[in-house]
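*Asks:* any chance you can model this:
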Amino acid sequence: MHNLRYYFESDNENVNVRVHYLDARDLSAHAYLQTPNQRDDYRFARHDRVVLLDDPALAYYLRQSSRLPSRDVAAIGINNATLLERAHAQGIPLALTTVAIEESAGLARQITNKDALLLLYSATPAGRQLKQQALEHLGEAGWEQITARTWESVYATGLESKDQAILALDAPLMLARHTPASELADYFQQTLDPLFCYAAYLRDYGCVGGAFINVASLAHLVAHRLTHNETLSQSLDVPLELSLSYSLLDQLPPGIDVKVLDIPAFQQIPRWAWLVILGLLLTLISVAGIAWWRLRRKQQFVDLIAHEAEYDALTHLYNRRKILAVLERMMASEKPVWLLYVDLDGFRDINDTLGHAQGDQLLQGFAKLLRSLAKGRANYGRIGGDEFLILCHQKKHALTLAQRLVRELDNPFLIDNQHLTLRCSIGVVTFPQQAENATQLLHCAEVALYAAKSRDEPIALFTEQMRNDQARHTALAQDLERAIDEGGDQLELHIQPIVSLKRQAIVGGEVLLRWRHPVEGSISPGTFIPIAEGSDLILKLNDWVVKQTIQRLAAEALYRDISYLAINISAKQLYARRFAAEASELAKQYGVPSRALSFEMTEHVRLMDITSVQQQILELRDAGFGVALDDFGAGYTSISFLQQIQFSSVKIDRSLTAGLCSDNADTSRHLMQGLLYLGDRLSKQVIIEGVETLAESDLLQNMGADHVQGYYYYRPMPWEDFTRQVKPSLSANAARHPAHRQQH
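*Replies:* Prediction:
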């Protein structure tokens, strides 16, 4: 505004010209227009003019114009569309900022060569209004992405990414109240360089480039008209000027053109002319109304079809076709591409158990989570039922996003008053280092995803060894399924006895599966069980083990000599709605009492819907079966989980047993005593795994432990050997003969 005052006075040497200017900050402090004649300093003279500096000033002038002396008024920096129309109607010349914003944004794109734009604005009503106007005008300028942040948030946290051109819409007014402009300029020049602006006064806050309104030239035009007694209501050409830091001159592309914003003349229209125009408009609307409505409906239909062609109808993420097209475009950019292949573990079981309606809500909840984590940093889409793709140009963003996604999924989703917990597996691969085209890239990502599942890890980065492992896993999965379908001749049931220290006898056993491959020989359960867990093959394998166990118990009447046999089942088995009923029917069919069977499951069941877990385990308990929580103490299962779920027994993990005679033995012994006490108070049988030495056995016996299992007593043995061990003639002294003295 000092420029305006200078040029007004310098071009009017023989006339006393004063400028009364008003902006949002001066409105309450000085009230120039509220009391124009009460003080000598502000009385209007012949050549006095009023310049309105922003939206609040113009709004106040329009409200009070009938009470103010008639003086020519000019307005600069008006953003509100309604105010623009009213100013035009009263013949007030305007210097608009819209073109300057568009020019500055275009300049930022040409110099930075970036297709994403970040808008900075102050956290004030005027700042938010300016942001909205900029979003509307720049939304059709071909930017791939436009985001907006306040100066305050950038000053507080900085920028996570510098892959955006940055345009300032106003000054950091809120920050400037407490921080000197020079300090702000130093910070923003270091953090945001290059920073583009549309107003010259923003140079004080670190701006280095933009297409600015030339306020000095504008003042010169107004002063010239005053000295020649010309009215200000005639149109004004608002000049723009290019302003760049020297550091950006070399980056300036050829052909940059500084355009001039022309404000067309807008004369006061008489009232009778408005009435004629209004009548014509009403006639036109009445005739064209139906046609317009039909055209609008047609356009909505076209827009809907276009949206459905690129977006998934359920999650509103990119669909498979669109995300793959984005992948091709990113690969053509000659920048590295990091692809994350995400699969929701256990979703299909939840969908089958609770119904598709809740499954759909769960997918929508996951999509919302993914959108909140990845927006502005990656492209993402749904490619199948529970499978998603995430695409990034930077490794850091890709891995950080994968880790945050896994971490956030620890928080359950609330669906229809039920807390549902999801887990995910993520395969990570990069182009062009690990693939030459999109097809190869997706295949490598699937291989990494499968590796993550088989290792029971949430994230796996692709390696060439994974490709070889997958080929072997696929072959083993086919061979295992064939072995089950052909009757299970390659499969053997082994049993590791469970010993009672108080009775000094074998009281039960844990059923373990062994596979003798016709070509590869004995294959470890640590190899083929995860392969089966990676698909529904685990259900067929569990069914085979349950049926074989019941049949052999019946054939040998073994249930008369022991309390029970424990069978390990997958958490997926609980999602089979009739598992308890089918197991009960099978036991009745062969005449085996249900108390002779106990089903063991790991803490992975805690990731299921708690209501479903309670119902399924309650059905097993009601049918007379035992239900044990395996490997307690090795993971994250809480004591409250034991209170919620009606397990009949708890198996203490071998890692706690191993610490009883270690350097930190006191802590381990206190923990073990606490768990034994807890089991007693909760009326749950406690079985201690991994007892391998006489010292461990004696310690546990002194603590009052009863049921134990481990190599000190017995190693896993074939079913036939176990049968001989538990015959009445041998069982009395069975527990007194450690396994290392026997050849099993």
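*Asks:* contacts, neighbours, all on C-alpha from now
*Replies:* Noted.
*Asks:* endpoints of stretch 643-656, how far apart?
*Replies:* 21 Å (C-alpha to C-alpha, to the nearest Å).
*Asks:* now do that stretch: everything it contacts.
*Replies:* 613-614, 617-618, 621, 626-634, 668, 672, 679, 682-691 (C-alpha atoms under 8 Å, 6 or more residues apart in numbering).
*Asks:* in PyMOL, select just the buried ones from these.
*Replies:* Applied in PyMOL, the following selects the buried portion of the contacts of stretch 643-656 according to 16 or more other C-alpha atoms under 10 Å:
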select buried, resi 613+617+618+621+626+627+628+629+630+631+632+633+668+672+679+684+685+686+687+688+689+690+691
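*Asks:* which ones among the contacts of stretch 643-656 map onto strands?
*Replies:* Among the contacts of stretch 643-656, the members falling in strands are Gly626, Val627, Ala628, Leu629, Asp630, Asp631, Phe632, Gln685, Val686, Ile687, Ile688 (criterion: DSSP state E).
*Asks:* turn those residues into TSV, columns for distance to Ile550.
*Replies:* Formatted as TSV, those follow (distance: C-alpha to C-alpha, whole Å):
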residue	distance to Ile550
Gly626	14
Val627	16
Ala628	18
Leu629	21
Asp630	21
Asp631	24
Phe632	26
Gln685	23
Val686	24
Ile687	22
Ile688	25
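*Asks:* who are the packing partners of the biggest strand by length in the chain?
*Replies:* In the chain, with assignment by DSSP E, the single longest strand is strand 505-517. Packed against strand 505-517 by the contact rule (3 or more C-alpha pairs under 8 Å, 6 or more residues apart in numbering; DSSP states H and E) you find strand 491-500, strand 521-523, helix 525-533, strand 564-568.
*Asks:* can you give me the helices for the stretch 51-200 of the chain?
*Replies:* Secondary structure of the stretch 51-200 of the chain by DSSP state H, counting those that start in this stretch: the helices cover 55-64, 81-89, 98-112, 125-138, 151-157, 173-176, 181-192.
*Asks:* to compare with the earlier structure, here is another sequence to fold:
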Amino acid sequence: MLATACGVNAIGDTFNLFQSSGGASHIGTVFDGIAWPTAILLMSMSVWLRPAASDPLAAPKAPGVLLPGLGALSGLAVLFVGTLRHLSPWALGLAIATLITVGIRIAMSTRSLRTLTEERRLQSVTDELTGLGNRRYLFQVLDAFFAEYDHRRGPERRLAFLFVDLDHFKEINDSFGHSAGDQLLKQLGPRLAGSLRGSDLLVRLGGDELGVVLIDTDLNHASGVAERLLARIQEPFMLEGVSVRISASIGIAFAPADATDTVGLLHHADLAMYRAKLGASAFEFYKADIDAGGNRLRLVDELRVAVETGDFVLHYQPQVDLHSGEVTAVEALLRWPHPRLGVVPPLQFLPLAEEAGLMRPLTAWVLDQALAQCAAWRKDAHELAVSVNVSATNLVDAGFIDVVSDTLARHGLPTSALILEITETTIIGDFERCKHVIAQLCEGGLTVSIDDFGAGFTSLAYLGSLAVRELKLDRGFITPLVVDGEGRDLELVRATIDLGHALGLRVVAEGIETAGTLDLLARIGCDLAQGFFISRPVPASDLALHADFRPAVPSVDELKAS
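*Replies:* Take a look at the predicted model:
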């Protein structure tokens, strides 16, 4: 309304200008007499009337050019009339001033439009959270490279694309909240950028996936970059005052050797990344003979067939009682002998089983095989318990407790023969539900153990409310222990063991790789120990070769006597 008032006022002034320069006319007098009161009325109404409610979903409108355009036309009209008849210097000056003002306004609008266009372009190719390039920018860069490749006549250029997938990122979001995950990604961007050349490109593809473009590179350089990126990723992050570590899997594909278009290059790097996630290496290069025709769907299908046919093996790692030196339990560790990828450890293929809904039949198979072997050992007078890892999917399965009970009964075993290991990150994901199921399992006489304690981010306040009977320290606690029995790492382990005992829990330490570490754990009161120093995970037939199940490790009494 205010703009309309200004327009009406301008029309009245224009007619007034013509009258003052060329003589009064009846029509001009009428327009001039109507315009001024109308403009004043509209201006007054615009002040007193309440503005209409705005639509927050409506797209912002671009600056209009109607009023500047009308001003320019009026100025040109005055100058045109001035060529036909004599105008006063005032009229001529006002017309020229109007044109200059309009020119300045158009220049400012053009500059603002260019700035806005550049801002919108940057927004469209930038990840809002991290400030890195996004998937759109990656496609622009790769499309430009392949377009140049199609028309290039000179020496061939090589480009490597590294597909980086962060491991354990979901656990951080579940434990700390998504704001902590966002904070980690913000810290990660500058850290990784420092490991790249100025000509390299780092982008965030979305979620916990990143991409790196290396132009004019080779296999050795790409390997070195992957190693540097992994090293920087594995350095600790400070999130809400807690030191957190993550890892990553990287797949690498080259252009034009592995792909001659953007979609194909990303797909092949994605395949290599999943092979790295399933295998022992943290990064892998795309290999057509292995990856051609393969993808996650193929891996899931192969996993489904393996579950149906039972194409898995169990290896067993003994746990030694540090008071007696005897092996009293073994942990059953699942392996997948894959026809193309070799033996795949569980941490690599279990996420696929979770996604495909295969955890129920897979866990049932593991329980059946492990308890059958335990029954065989007990028949040979080896009173061992067997530990089996279970997931959050198992705990929330309404029929899981019945599966455990039926399997124990089928093999004629008491509940003391089975220990169920649950990671603390599994518990925190659905604490109330897990708490309820754990209580039911313990009421039935089963032992539930918190596995990898210290690797996740749960509060110690949760520990006292869970009906667990065993605490299994993560190897990250054990590895830094100093052999001379000093240092904060040792005091932290001692305090954790004391806490477990105060809560009536049996404490197990895993990751024992030296005699000195075993000695320290025995001296500070740890109950059980497990690790490569005692025995690597082996098939049941190899474990049975130890006739009395007594590896050469000192007992507490022997240590006191020494």
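*Asks:* distance of Leu671 of structure 1 relative to Ala665 of structure 1?
*Replies:* Distance from Leu671 of structure 1 to Ala665 of structure 1, by C-alpha to C-alpha: 10 Å.
*Asks:* re earlier: quick check: buried residues in the longest strand of structure 1?
*Replies:* Buried, per 16+ other C-alpha under 10 Å, within strand 505-517 of structure 1: Ala505, Ile506, Val507, Gly508, Gly509, Glu510, Val511, Leu512, Leu513, Arg514, Trp515.
*Asks:* identify all contacting residues around that strand.
*Replies:* Residues contacting strand 505-517 of structure 1 (C-alpha under 8 Å, 6+ apart): 490-500, 522-525, 545, 562-568, 716, 726, 731-735.
*Asks:* show me what contacts Arg423 of structure 1?
*Replies:* So Arg423 of structure 1 contacts Leu344, Asp345, Gly346, Val406, Leu409, Asp410, Pro458, Leu607 (C-alpha under 8 Å, 6+ apart).
*Asks:* counterpart of it over in structure 2?
*Replies:* Under the alignment by TM-score structural alignment, Arg423 of structure 1 pairs with Ser247 in structure 2.
*Asks:* ok, its match to Asp218 of structure 2 distance?
*Replies:* 24 Å.
*Asks:* Gln187 of structure 2 too?
*Replies:* Going from Gln187 of structure 2 to Asp218 of structure 2 by C-alpha to C-alpha gives 28 Å.
*Asks:* spatially central residue for structure 2, please.
*Replies:* Asp208 (2.6 Å; C-alpha atoms, centre = their mean).
*Asks:* give the next helix or strand downstream of the helix ranked longest in structure 2.
*Replies:* In structure 2, taking DSSP state H as the definition, the longest helix is helix 89-124. Where DSSP states H and E defines the elements, the next helix or strand beyond helix 89-124 of structure 2 is helix 135-151.
*Asks:* if you count neighbours, what's buried in that next one?
*Replies:* Arg135, Tyr137, Leu138, Phe139, Leu142, Asp143, Phe145, Phe146, Tyr149.
*Asks:* shared with structure 2, which of the contacts of Arg423 of structure 1?
*Replies:* Mapping the contacts of Arg423 of structure 1 onto structure 2 (both residues aligned by TM-score structural alignment, their matches' C-alpha atoms under 8 Å) leaves Leu344, Asp345, Gly346, Val406, Leu409, Asp410 still in contact.
*Asks:* and the corresponding residue of structure 2 for the second one, what does it touch?
*Replies:* So that's Asp345 of structure 1. Under the alignment by TM-score structural alignment, Asp345 of structure 1 pairs with Asp167 in structure 2. Each residue near Asp167 of structure 2 by C-alpha under 8 Å, 6+ apart is listed here: Ile246, Ser247, Ala248, Ser249.
*Asks:* quick check, the last one in a strand?
*Replies:* Yes: with DSSP: H, G, I helix; E, B strand; the rest coil as the criterion, Ser249 of structure 2 is assigned to a strand.
*Asks:* okay, now it: neighbour count?
*Replies:* Look at Ser249 of structure 2: counted by other C-alpha atoms under 10 Å, it has 25 neighbours.
*Asks:* thought it was touching Gly279?
*Replies:* No: look at Ser249 of structure 2 against Gly279 with C-alpha atoms under 8 Å: they stay out of range, at 9.9 Å.
*Asks:* apart from its chain neighbours, what residue comes closest to Thr489 of structure 2?
*Replies:* Quick fix: residue 489 of structure 2 reads Asp, not Thr. Closest residue to Asp489 of structure 2 apart from its sequence neighbours, by C-alpha to C-alpha, 6 or more residues apart in numbering: Leu481 at 5.8 Å.
*Asks:* so that neighbour: helix, strand or coil?
*Replies:* From three-state DSSP, the assignment for Leu481 of structure 2 is coil.
*Asks:* helix or strand: which one has the corresponding residue of structure 2 for Ala448 of structure 1?
*Replies:* Under the alignment by TM-score structural alignment, Ala448 of structure 1 pairs with Ala272 in structure 2. Ala272 of structure 2 belongs to helix 262-278 when assigned by DSSP H and E.
*Asks:* average offset between the helix or strand that that helix is followed by and structure 1?
*Replies:* From helix 262-278 of structure 2 onward toward the C-terminus, using DSSP H and E, the following helix or strand is strand 283-285. Taken over the aligned residues, the distance from strand 283-285 of structure 2 to structure 1 averages 1.6 Å (mean C-alpha distance after the TM-score superposition for structure 1).
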